Every structure is written in C-alpha cells, then in structure tokens.
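# Below is the sequence, then the predicted model.
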Amino acid sequence: MPAYPLEEGLIAFSFLQENNQRLPVDSKASLTGTRISVNLPSGIPRDSLIAAFTPRTPGSKVYIGNTLQTSNTTANDFSAEVVYKVVSEDGRISRYRVEFNSLHTEIDEAMEAAIKRHNLPGVSIAIARGDRLIFSKGYGYANRESAELVSTGSLFRIASLSKPITSAAILRLVQEGKLSFSDRVFGPNGILTGDYPSPPARSNIDLITVRHLLDHTSGWTNNPNDPIFADQSLSAKQIISNQINGRPLEHLPGTTYCYFNLGYCILGRVIEKVTGKSYSQYVQETFLHPLGISTMRIAGDTKRQQVANEVRYYQNEQNPYSFKMARMDANGGWIATAEDMVKFMVLVDTRSPQCRLSAQLLESTYFGYPNWSHFGSLPGTTSVMTRLNNEFSYVVMANSRNNNSPSLVAEDLDRIIKHLILTKEDWPAVAGT
C-alpha cells in the first residue's frame, strides 16, 4: 500500500502533564513532514513517557514496532529512537520519527521546505568540520510504498559523485609510481593497448593522456549524445571500442573542456589494467575498508537488485531502473550513505591526519581548492558534495530530481546548506539531531 502524503497521518501529538507526573507542564509537539519534534524541559527522564496523539483519519491504528498504541495510555521508552507507524483502515501507512530538543531546527525546517518545494521523497545530509562529523540526519521517505524513513544508514545512488572517488584512485596510483598523468591511454604505447582497437591513423586519439581524462579535456564531446547513455545493450568495453572507431575527436586533446562521462569510465579500465583488480575491489581495499566503510558498492540495475537499506528511486518522467549501473561504475555507479561520502572527503583533505594522498597531488586537482563542489544526477537521484572555506565538508542526497532541469535540486540543496553553515555559529562538539 502507498504511504500517506506527508501532511497526513497524525494531526496532533503531545506529552500531557496529567499522564506524565514528572513533567511540570504539557509539552505539545510540532509535526513537520515525517518528524515529531518535542521540546522537553532539561533533565526530564524519557525512559517512560505516555503520549497523546490524534490520527487524521478515524479508525486508524497507531503502532511502535508491532505494539499497538493507545493515546493517553501506552507508556514507552523514548531514551532511544522511536518511530510511530500509522495505518489507516484501508491499509495506507505513514511513519514519524520522534525527536527531542533538536539542536538544528533551522536545518530541519530548511530540509522539510526543500522536500515540499521539489516534491522529493527523502533527503540525507552529513556535515563535517575538519575531520569531525558534526551533523548527520535523514528526512522524509526512503520508500514511499512501505513508508520506510530515510536514516543516516540509508544508501543512495550517488551518480557523478563517483568521479571524485575515481580521481582519488588515480592519484593514489600516481603517488605509488604505478601511473603518470602523462601516460597515454590508447595507441601503440597506451596503457590499454591490446584491450581496445588501435585508433584510426591521424585521429589524435593516441594523444589522450590520463590527465586529459581526469580534466575532461580528451577532445571528445557528447555530440550527438552522451555515449554512456546511448545504448543500454552495450557493455563498457563495446562503448569504448565504438568511441575509438566511430567518433572522431572534435578538439585536440588537452585544449578544450567538455564534461565527459565516458572519460571516467575509461579511467576505471585504466585502474583495472594497472592494478590487476576490478575497479570496485581496488577502491574498496585502498580507500573504503581502511575507513571502516563496508556498505559502499556498485549499484544494481533493478528494484530486485537493491541491497538492504538502499532507498527506492522515484522519477515520473523516466524509469530510474532502466540503466546499466555496472558499466557506469567509475563515472556514476556507486551507492553510499551521506556519512560514507563525508568520510571520503576527509580522506582527500590535506589538513586531515587521515589524508591518504600527498598535498602536491591533491593541489594538482580541485581537491586542493578551499572551495569546490561536485554534483551528481540521474533519474531518481540527486547528490551534492561540497568543500567550503577549507573547513567544512558536506554531502546531501535525495532519491529524485527535477528531470527537466537535472541540476536544479542539487543547486538548491547546495545553496541552502552553504547558507546555513555560514550563518550558524553554535555547532556542537559531536554529530547530533
């Protein structure tokens, strides 16, 4: 059964003094989106509280887990996370997470407003200051049909945020002396010689280097279309081979910038050739596992191939499950939590003791800039990764996008978080709600 619209479900929630003798006064909650926000006086124990609530639809039943709740009667332990489930008589479900004394109401309000403005199912956000996580939270629905809420453990397709991961892998191989930025990729002396066709004579494809692919200056463009999305029946190897044989360069390598997804797909093959490992295995072993990240992986194509804690993707105009994610591995294939990606950002921060790459190498890319952003977008996916003033790192993810203007949601979320960070002074010592 489908989830309720966000404005339905419960219409009132409170802790009344007459039911809770330890309360000096009634505490009325605010219901916003999928959140029940309660401010209790300092020092009030939460291990046994009785809630009063009113469902919007008469006859609805309210549960915590599988336990039926009775307004003004059922006591619960609210010292840990509590999620209410409201089930209407016709089986529709909505869920609410109870939050006490939120430290970041301005972020909560801004995220709920963005969800409503862009009709997003859900959003996840994580913020670090230096190498310390200072905020992490989920909003809205991970799955509208089951009314599962977004949590800090929700996995999202990150789309083009996969490219910074691939860049870091290339930098690591350069640092280890296994690769050079000036190495040619195709042709007689190319890294991938023997794996792909020889470039046509005088095509200049043999001049393309690792640096050109990193910088989107290979000379190829997306005219007449982006080859990574053009024919879903082809493998990555077939697409690259067709590109070499059938698409002449429009510019001399190294002279003209053109954002090019296939370039990073090719870099994934370079990583495999140099390391003798699959692209994902090398990234996991080199970067992710040492950081304690075990859930990041290349996404599946279909709903049936989704993994535990992965969100459902929504896009009315285009099927989010029509893409071959494995062939997009190095340019757009990963799934991750927002916290995972903030941990990765710390890894490429020269000020962090966890940094695994030399300052000189990082400064040869945008990783060395005090301010930089990277957006990701696919049908059903929006992702944002930003370094701000060489101090803050943040990641925001959503499980939908504006299909007519694919960067619109990312730009808005980035603007909102940037403004909130720059205007907020009282960040806590550790991450909290």
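Sure thing, it's come through.

# C-alpha from now on. contacts and neighbour counts both.
OK.

# could you list every residue that touches residue 196?
186, 237, 240-241 (Cα atoms under 8 Å, 6 or more residues apart in numbering).

# By neighbours, which of the residues you listed wins?
Each of the contacts of residue 196 was scored for neighbours by other Cα atoms under 10 Å, and residue 186 scores highest at 23 neighbours.

# give me every residue that touches that residue.
Contacts for residue 186 (Cα under 8 Å, 6+ apart) come out as 192-193, 196, 198-199, 205-208.

# Nearest to residue 301 among the contacts of residue 196?
residue 237 (18.0 Å; Cα to Cα).

# Helix or strand: which one has the closest one?
Residue 237 is part of helix 236-246 when elements are defined by DSSP states H and E.

# another structure for you, compare them:
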Amino acid sequence: MRYIKYLFIIAVLVFSYSSKSYHAHKQIPPYYQLELQGLNNRITNDLSDFPGSAYIEKQINRFRRQWELQGVSLAVVKDEKLVYAQGFGLANQLGDVVQPGYLFRVASVSKLITAVAIMKLVEANKLQLDDRVFGPDAILKDSIFNKVRDKKLYRITVRQLLAHSGGWSQRYGDPAFNSLTVARKVGDQAPANIRSYYKFIASRRLSFPPGTQSSYSNMGYMFLEQVVATASGQSYEDYIQDNILIPNGISDMHIGNSYAANKRPNEVSYFEAAGSNLVPEYNGSGRMVAKSDGGNPIELLGAAGGWICSAIELARLTTFIDAEAGVPDILKASSIAEMTDNTYARGPLGWKTTLNNGSWIRTGSMAGTSAMIKRTNDGLTWVFISNTSSWKGSLLSSDINQLMHKICSRVKEWPEHDLFNYYPIHKLELTASR
C-alpha cells in the first residue's frame, strides 16, 4: 500500500510540472488538495537560484541601499510561468528575511483588483460601465444623495470612477488621506466612514464635468467598493475572494489593517523614510502616530489602497488578465481591452498606464509601501514590492522601472520551471504516510 501511495505522489508531481494551466490542479483528489493549497506556503527563496541570480541580488541590494529600503519582494513571470521569486532584506524589526510568500500592503495596486471585480460584474450583467453611481435612480441610492449641491454628481458613471474622470481634483489635497478633515467638515465624529464621504461629495461642487478631464482620485475608488458590494450582494472583499481569487488558487490576499499590532502572521512590518513626521491618529484620538501605523485608514481605503498580498500571488493574478495565450484569462478579451484602453478620460481602468507598445503598468505608494507591476510585450511581467516608503513617494516607481529594465536587459535566459506549479515533496510524503 505504501508503494502505491508513493507512485501516486510521483504521478501528481509529474502532472503538476507538465500542466500549462493552474486550473488543471483541481483534478487532484480533495484529500491531497488540503496539503497542496497555498502558493504563499509553497514558495521559498531557495527555489530561484539560477545563473542570473547573483546579478539580480547585487542590483536589488544596491537599490535597497540607495533608497534605504528595508525589504523587497520580487516576482518575475515569463510566458505566464513564475520563473523567479525572491525576497531581499528585512521583513520586520525581528530581522526575519523576506520570503516570497510574505504579505505586503500594495497601496494603489488595489485599484487593479477593484477594476477586475467591476469587469467580472459587467460580464455577469450585474452592472454596466455606463451605469450612473449616485442618486435615487442610480446604483448607490443612499438618502444623502436625494439632495446634492452639484447636480452633475448624478451624471457620474462607473467607468468615470474607474478612469479618474468623475469630476474631483486634488487641488486642496487628497480627501482619501484626510479622513479627519472630511469627518470634521461634514459634522461626523471620527473615524470617518464611507457615509462621511457621501456627505462630503453631496455638499460640494465638482471640479469639472464628469468625463471631460482626468484627475487621480482615490476617493472615486472608495465609492467603487460600495458599487461592487451593491451589485454583487456580498461585501467587497468577500466577492473578490469568492469569485476571483480563491477559485483561481489565490488564497492569501486580504484587506489589510491600519495597525501593526493587528497585522497577519506572514505580513511584513512597514518602514517610513528617515525623518518622516508623525500625524494625528485617524480615529480622532488625538494621539500622534506613524502614518503607516494608525495614521492612514487602511480598511476605509479598501478598494483604492487597502489590499495586502504577496508578490507571487499578485503575479499569479496578472496571468489571468494579461491577454496572453497560455493560461486562460478570467475576463473576456473585450473586458481586457476596455481595461487597457488609454483614451484620455475614458481609460485605462485599474491600470495606471497602458502604452501602445504593449506595456501595462500599475504602481502603488503610501507610507510604508512602494509597489509596482509591469507587463511587457515580450512575455515578461514583474512585480516589485517594498515594505518601505521613500521620500520620493510615488516618483520612486520611475527608479524601480529603470532598475528592472536593467535587470531584464541583462538576464537573457530565465529558468524553465514554473513555480506556480511547484509542490514541496515533503508535504506530499507527509500526506501519503497518514
């Protein structure tokens, strides 16, 4: 009997490495799936040693020293296979080394996840991109919108929120990161909630007519969280986990928490640039805290900037929305085309920049976080996340891009393996011996 069990183990391993699509792993019997699940638990730093590793390590560590980044996680996908996954530097104050499966806040990379959710709901005929968002005859029918200062608010559509063309500017700061001010202006007690923001937009004029300009709006994506919940009948996080992530083997992505004391066991600690100022705690306590530890309302940011994930699971998600031929996408080609349309004030949706040469870019930056995804037209996609913010803020993404261009130009041959389909044999042996 033990011999038969080990024959089954070998068969599973051969099947795992030969499969082109992750979805095929659902053929593994449920008893064995219990031990095989969890990409973040399967991938470790020792799996990415190849002739180009030393050069990559040298360049990443030089970059970390230059910008004083405590920890970095890097995942590289080639032709939809995870060919490289490595952590560098410190994950936390205890001195633990970053591993590929560690969770990071990814700030505005969250917007890409939100856009995927919206497009899934569009494909399910639960909403349309041109549906209006606010008002008695719109998606969000809160009574607050029965009376608004600027009637143009009623014209804002789902697409316009996705494309940052809803009508709000950041001329007087970013409301999403000034929740104490929003609560005070609308007469609410801190901490502000989403209805505080409803009151805020209902009592103010838009900066421009919806759809005519584009101005980056975190607040617009905060409202999209409510759109997803209303259209799906589930909470925003539950809908995305149940319908997008978990069915595709991505089991460890979550909305994060505002406080270090409440972080997940495999979540990194967050570090800010030297000399960063303390700010008032977002809940109105009056205490002065680090922005990365109680200064920003991570849960409220949610769809705009609240997700935590590993570089490898984020890389996995991109393989399902990349319009490549290998792994079946979870969105229709028409939906991906909508998301990557770079017509001014109409797109892109979720992505930060989509270039005509086939490069798609999503960046994220907040206190304690620097993140970037880039998909190129030569089959390469890379995910770079750090648990440290720079004094350059969002402008660090340009330096990250230059670093990765240098690495990808130098490394001509990546490993042939696909770490997405890697399963440690000791876990299989443990299961088979029961």
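Yep, that arrived. Treat the numbers as computed from the prediction; the structure is a model and nothing was measured.

# now what about the TM-score between them?
Superposed pair, TM-score by TM-score structural alignment, normalised by the length of structure 1: 0.74. Supporting alignment: 337 aligned residues with a Cα RMSD of 2.2 Å.

# residue in structure 1 matching residue 403 of structure 2?
Matched by TM-score structural alignment, residue 403 of structure 2 corresponds to residue 416 in structure 1.

# Are we agreed that residue 12 of structure 1 is in a strand?
Yes. Checked against DSSP: H, G, I helix; E, B strand; the rest coil, residue 12 of structure 1 lies within a strand.

# For residue 264 of structure 2, what is the corresponding residue in structure 1?
Per TM-score structural alignment, residue 264 of structure 2 is aligned with residue 307.

# How many residues are close by that match?
Residue 307 of structure 1, neighbours per other Cα under 10 Å, totals 14.

# For residue 156 of structure 1, see how far away it is.
Distance, residue 307 of structure 1 to residue 156 of structure 1, using Cα to Cα, to the nearest Å: 10 Å.

# Kindly report the same for residue 248 of structure 1.
Residue 248 of structure 1 is 36 Å from residue 156 of structure 1, by Cα to Cα.

# circling back: relative to residue 132 of structure 1, how far out is the match of residue 403 of structure 2?
21 Å.

# what's the answer for residue 100 of structure 1, then?
Counting by Cα to Cα, the gap from residue 100 of structure 1 to residue 132 of structure 1 is 23 Å.

# And residue 207 of structure 2, what's its match in structure 1?
Using TM-score structural alignment, residue 207 of structure 2 pairs with residue 250 in structure 1.

# who are the neighbours in contact with its match?
Residue 250 of structure 1 neighbours (Cα under 8 Å, 6+ apart): 219-221.

# Of the residues you listed - the most surrounded one?
Of the contacts of residue 250 of structure 1, with other Cα under 10 Å as the count, residue 220 tops at 26 neighbours.

# Assign the residue in structure 2 that it lines up against to helix, strand or coil.
Aligned by TM-score structural alignment, residue 220 of structure 1 pairs with residue 168 of structure 2. Put simply, residue 168 of structure 2 is coil when judged by three-state DSSP.

# and residue 168 of structure 2, how far is that from residue 218 of structure 2?
Distance from residue 168 of structure 2 to residue 218 of structure 2, by Cα to Cα: 10 Å.

# can you tell me how far the counterpart of residue 178 of structure 1 in structure 2 sits from residue 413 of structure 2?
Matched by TM-score structural alignment, residue 178 of structure 1 corresponds to residue 126 in structure 2. Between residue 126 of structure 2 and residue 413 of structure 2 the computed distance is 44 Å (Cα to Cα).

# Which part of structure 2 matches stretch 54-70 of structure 1?
Going by TM-score structural alignment, stretch 54-70 of structure 1 lines up with nothing in structure 2.

# ok, now stretch 121-130 of structure 1?
Stretch 121-130 of structure 1 maps onto residues 70-79 of structure 2, going by TM-score structural alignment.

# Based on its surroundings, how many neighbours for the closest residue in space to residue 120 of structure 1 that isn't next to it in sequence?
Distances taken as Cα to Cα, 6 or more residues apart in numbering put residue 400 closest to residue 120 of structure 1, at 5.9 Å, once the chain neighbours are dropped. By other Cα under 10 Å, 27 other residues sit near residue 400 of structure 1.

# Could you verify my assumption that residue 400 of structure 1 touches residue 376?
No. Counting by Cα atoms under 8 Å, residue 400 of structure 1 stays clear of residue 376, with 11.4 Å between them.

# Return every residue with contacts to both of those two.
residue 382.

# about what we covered before: by contact count, what packs against whichever strand or helix holds the match of residue 403 of structure 2?
Assessed by DSSP H and E, residue 416 of structure 1 sits inside helix 408-423. Helix 408-423 of structure 1 is packed against helix 105-118, strand 381-388, with contacts defined by 3 or more Cα pairs under 8 Å, 6 or more residues apart in numbering; DSSP states H and E.

# which one of these lies closest to residue 213 of structure 1?
Among those, strand 381-388 sits nearest to residue 213 of structure 1 (Cα to Cα), with 20.6 Å.

# next structured bit after that closest one?
strand 392-398.

# Isn't residue 129 of structure 2 up against residue 158?
Yes. The pair residue 129 of structure 2 / residue 158 is scored as a contact, 5.1 Å apart, by Cα under 8 Å.

# who's more crowded, those two?
Neighbour tally, residue 129 of structure 2 and residue 158, criterion other Cα under 10 Å: the higher count belongs to residue 158, 24 against 17.

# do you know how far the residue mapped onto that one from structure 1 is from residue 234 of structure 1?
When structure 1 is aligned by TM-score structural alignment, residue 158 of structure 2 is paired with residue 210. According to Cα to Cα, residue 210 of structure 1 stands 24 Å off from residue 234 of structure 1.

# ok, now residue 426 of structure 1?
52 Å.

# Compare neighbour counts for these two and give me the winner.
Using other Cα under 10 Å, the more surrounded residue of residue 426 of structure 1 and residue 234 is residue 234, with 15 against 8.
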